[in-house]
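Visitor: Any chance you can model this:
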Amino acid sequence: MAHLGHVELLTPEPERSLRFFTDVMGLTENGRDGDSVYLRTWDDYEHHSLKLTAHKTSGIRRTALRAASQEALERRVKAVEAAGLGIGWIDGDTGIGPTYLCTDPDGHEFELYWESEWYEPPEELRPALKNQAQAYPGRGVGVRRLDHVNFLAAEVEPNGGFVRDVLGGRVTEQIRLDSGTIGAQWLHFTNKSYDLVYTGDWTGSRGRLHHIAFATDTREDILRAADIFLENDVFIETGPHKHAIQQTFFLYVYEPGGNRVELCNPGARLILAPDWRTITWTEPERSKGQAWGLKTIESFHTHGTPPIA
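Guide: Below you'll find the model as predicted:
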């Protein structure tokens, strides 16, 4: 696959969640379809970055990955079907061509596609520079792009293996627990250091979401975002601070539907080495906390969506 395209996020609070993503986060609405609203960041080139869908509960319905070509898509579909994890072809959402549905071993649903409608902004959103997808909205946080998705999984290794062996990803960093079990893996497709993450779900549940992440231009944008969240009564879970793994400057909040959202800078780093060696962190190393000593809070291991009893 070439990169993370978009995600479909479920919310039991559709109006409040929509206000969060448009007025507070700064995304731009780009169409509606039934109970769903298409939203985009200002520098993603495709039709939408986020499909927000009203639902009885929270969580993630699908994660979309764009292939590098039609031929690459067909190769990946054959690999998925050989692994016994295929669902089948659908017409695809607005802005997306023929789409193949599949799941990872944990049950998270993916849509794989090649044909994509490049965004054409209306006159009021036309950028001054033609190599930018749309004008900077100047509203709320003003996130630049959808950066990555972090899934909760009952077991990390089978899912990381699926992304690596079936979808063509590679592991850049991981956590190995004292038991020998892999507790988390960060995987990428091209030069970004990670597009997808799998984290062990301490509840033993399957198919849940840890968070979706949006990248900002600067660290200062994240500091300003903390004040914006404070003014808008958005719950800040942890941060601003810096991760040790991937060295990401971060801030985590809960949107009104209960889904965890991360702001990150620079987000995924660049991996230029074709023979990158996977970085493995031990349990004692992770117990030291984040890069500057902040301890990982308990809810980071237990809160996921949809919620469980």
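Visitor: contacts and neighbour counts: CA atoms only from here.
Guide: Will do.
Visitor: now the helices for the stretch 151-300 of the chain?
Guide: Counting by DSSP state H, counting those that start in this stretch, the stretch 151-300 of the chain forms helices over residues 156-165, 219-231, 283-286, 299-302, given from the N-terminal end onward.
Visitor: what does the last one contact?
Guide: Put plainly, it is helix 299-302. When contacts are taken as Cα atoms under 8 Å, 6 or more residues apart in numbering, the neighbours of helix 299-302 outside the stretch itself are Asp201, Trp202, Thr203.
Visitor: contacting residues around Ala68?
Guide: Residues in contact with Ala68, defined by Cα under 8 Å, 6+ apart, are Met1, Ala2, Trp114.
Visitor: these two touch, right, the first one and Glu74?
Guide: Think Met1. No: taking contact to mean Cα atoms under 8 Å, the distance of 10.8 Å between Met1 and Glu74 leaves them out of contact.
Visitor: Give the residue from the two that has the larger number of neighbours.
Guide: Between Met1 and Glu74, Met1 has the larger neighbour count (other Cα atoms under 10 Å), namely 23 against 16.
Visitor: Grab the nearest non-local neighbour of the more buried one.
Guide: Ala67 (4.3 Å; Cα to Cα, 6 or more residues apart in numbering).
Visitor: Following up with a second sequence; could you model it the same way so I can compare the two?
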Amino acid sequence: MNEPIWDLAHLGHVEMLTPKLDQSARFFTDIMGMSVTATAGDSLYLRAYDDYEHHTLKLTASSQPGMRHFAWRTRSAQALERRVAALQQTPYAIGWNEGDLGHGPAFEFRSPDGHLTELYFDTEKYQCGPADQSALKNTASRFPGRGINVRRIDHLNLFAADVRAFRDFQLDTLGGIMTESIVDDLKTMNPRAVWFMVNSKSYDLAVTVDYLGLQGRFHHVTYAVNSREEVLIAADICLENGIKIETGPHKHTIQQTFFLYVYEPGGNRVEIANTTARLITDPDYKTVFWTLEERKKGQAWGLPTIPSFHTQGTPMPHV
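Guide: Okay, the predicted model is just below:
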């Protein structure tokens, strides 16, 4: 077995497309409790109160919902050079861009399923002012006391038509380890879903099979709160504000995440979660495999996985 590659530091940001920019912006600021750090053209840049970078979410006006790109931050400039060299040996590399508000030059590529992705290292760390200075010097900015009060970006989930190809590309070219996986059975080991860890968090990226057989679709982005109780409160806040709740609050069997899934006004799925149940510190950790038969038992307390979870992604095909 090859030694894992540890050149990725964490999920950096997601650019979400929305046909209702104003309504989506109100959702992320008033309901989620995030702050706008900049605007440029048809885009807004937002962060949660303990995100250390300039932004973790870029909202861009578009004719339909979805994800334009997501980005990994590497552990160092040298790590970025190593991963770019590896990407250039694949058919998925695109090339360098000049960067964006909040970060320096980034190398663009596509996943085997077509998701546009960036790698970068140079970044602008958020500098709070008198209005959002926390009393705690180890918090990026003060607790907002607004809406759900999400703390930080946590992870991203993507749909893929070919999960095996995505898995092999991620592990061989970008790095990290696969912490958990759903397979057809323990004989064929055909992957239906995979979870990747690039630091001590049990996952920054999940990839699940697209049951519609489409490529390059977005499933959801997740923002973390401080406790399971806050996930319950988030459900009340969404209920009171007419935000569509898809499923939850509940607990995932895989990764043990306590979750709530909702749809922001532009049509994209967003998860509010408490994700601190599992940290992985074992240096020779072995992937946990779940079979489809085991997953038929439902989530942790027996709630079946809602059918839309396997088919509803953005963009949706026109019928």
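Visitor: which residues does the counterpart of the residue nearest to Met1 of the first structure in the second structure contact?
Guide: Aligned by TM-score structural alignment, Ala67 of the first structure pairs with Thr74 of the second structure. Thr74 of the second structure sits next to Asp7, Leu8, Ala9, His10, Leu80, Leu119, Tyr120, Phe121 when contact means Cα under 8 Å, 6+ apart.
Visitor: Highest neighbour count among the residues you listed?
Guide: Neighbours were tallied for each of the contacts of Thr74 of the second structure (criterion: other Cα under 10 Å), and the maximum of 26 neighbours falls on Tyr120.
Visitor: Name the residue closest to the centre of the second structure, please.
Guide: For the second structure, the residue lying nearest the average C-alpha position, counting by Cα atoms, centre = their mean, turns out to be Leu156 (1.6 Å).
Visitor: what residue of the first structure matches up with it?
Guide: In the superposition onto the first structure, Leu156 of the second structure corresponds to Val149 when matched by TM-score structural alignment.
Visitor: Quick check: its match touching Arg208?
Guide: No: assessed by Cα under 8 Å, Val149 of the first structure is found out of contact with Arg208, at 11.4 Å.
Visitor: Translate Val84 of the second structure into the numbering of the first structure.
Guide: If you follow Val84 of the second structure across to the first structure using TM-score structural alignment, you land on Val77.
Visitor: residue contacts, the residue of the first structure positioned farthest from its centre?
Guide: Distance from the centre of the first structure peaks at Glu123, with 29.5 Å (Cα atoms, centre = their mean). By Cα under 8 Å, 6+ apart, Glu123 of the first structure lies in contact with nothing.
Visitor: For Gln134 of the first structure, see how far away it is.
Guide: 10 Å (Cα to Cα, to the nearest Å).
Visitor: do Ile222 of the first structure as well
Guide: Look at Ile222 of the first structure and Gln134 of the first structure: by Cα to Cα, they are 21 Å apart.
Visitor: May I see the ChimeraX selection of the buried members of the contacts of helix 299-302 of the first structure?
Guide: A single ChimeraX command suffices to select whichever of the contacts of helix 299-302 of the first structure are buried according to 16 or more other Cα atoms under 10 Å:
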select :201
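Visitor: closest to Asp227 of the first structure among the contacts of helix 299-302 of the first structure?
Guide: Asp201 (30.6 Å; Cα to Cα).
Visitor: give me every residue that touches the closest one.
Guide: Applying Cα under 8 Å, 6+ apart to Asp201 of the first structure gives the contacts Leu152, Ala153, Ala154, Glu155, His301, Thr302.
Visitor: could you flag which of these are buried?
Guide: Of all the contacts of Asp201 of the first structure considered here, the ones buried according to neighbour count by 16+ other Cα under 10 Å are Leu152, Ala153, Ala154, Glu155, Thr302.
Visitor: Let me see the contact set for the second one.
Guide: Ala153 of the first structure makes contacts with Asp106, Asn159, Tyr198, Thr199, Gly200, Asp201, Gly204, Ser205, Arg206, Gly207, Arg208, as judged by Cα under 8 Å, 6+ apart.
Visitor: ChimeraX command for the buried members of those?
Guide: Typed into ChimeraX, the line below selects the buried ones among the contacts of Ala153 of the first structure, using 16+ other Cα under 10 Å:
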select :106,159,198,199,200,201,206,207,208
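Visitor: Just send the contacts of Ala68 of the first structure back as JSON lines, with secondary structure and distance to Tyr45 of the first structure too.
Guide: As requested, the contacts of Ala68 of the first structure are exported to JSON lines (DSSP: H, G, I helix; E, B strand; the rest coil; distance: Cα to Cα, whole Å):
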{"residue": "Met1", "secondary structure": "coil", "distance to Tyr45 of the first structure": "17"}
{"residue": "Ala2", "secondary structure": "coil", "distance to Tyr45 of the first structure": "14"}
{"residue": "Trp114", "secondary structure": "coil", "distance to Tyr45 of the first structure": "14"}
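Visitor: out of those, who's nearest Asp165 of the first structure?
Guide: Sorting the contacts of Ala68 of the first structure by distance to Asp165 of the first structure puts Met1 at the head of the list, at 11.5 Å, by Cα to Cα.
Visitor: what sits against Glu108 of the second structure?
Guide: Contacts for Glu108 of the second structure (Cα under 8 Å, 6+ apart) come out as Ala93, Ile94, Gly95, Trp96, Asn97, Leu116, Thr117, Glu118, Leu119.
Visitor: so what corresponds to His3 of the first structure in the second structure?
Guide: Structural alignment places His3 of the first structure opposite His10 in the second structure (criterion: TM-score structural alignment).
Visitor: quick one, what contacts that match?
Guide: Contacts of His10 of the second structure (Cα under 8 Å, 6+ apart): Trp72, Arg73, Thr74, Val198, Asn199, Asp204.
Visitor: Pull the most distant pair out of those residues.
Guide: So for the contacts of His10 of the second structure, where distance means Cα to Cα, the most widely separated pair is Thr74 and Asp204, at 13.1 Å.
Visitor: okay but Asn206 of the first structure is in contact with Asp104, surely?
Guide: Careful, residue 206 of the first structure is Arg and not Asn. No: with the criterion set as Cα under 8 Å, Arg206 of the first structure and Asp104 do not qualify as a contacting pair; they are 10.5 Å apart.
Visitor: Cool, thanks, signing off.
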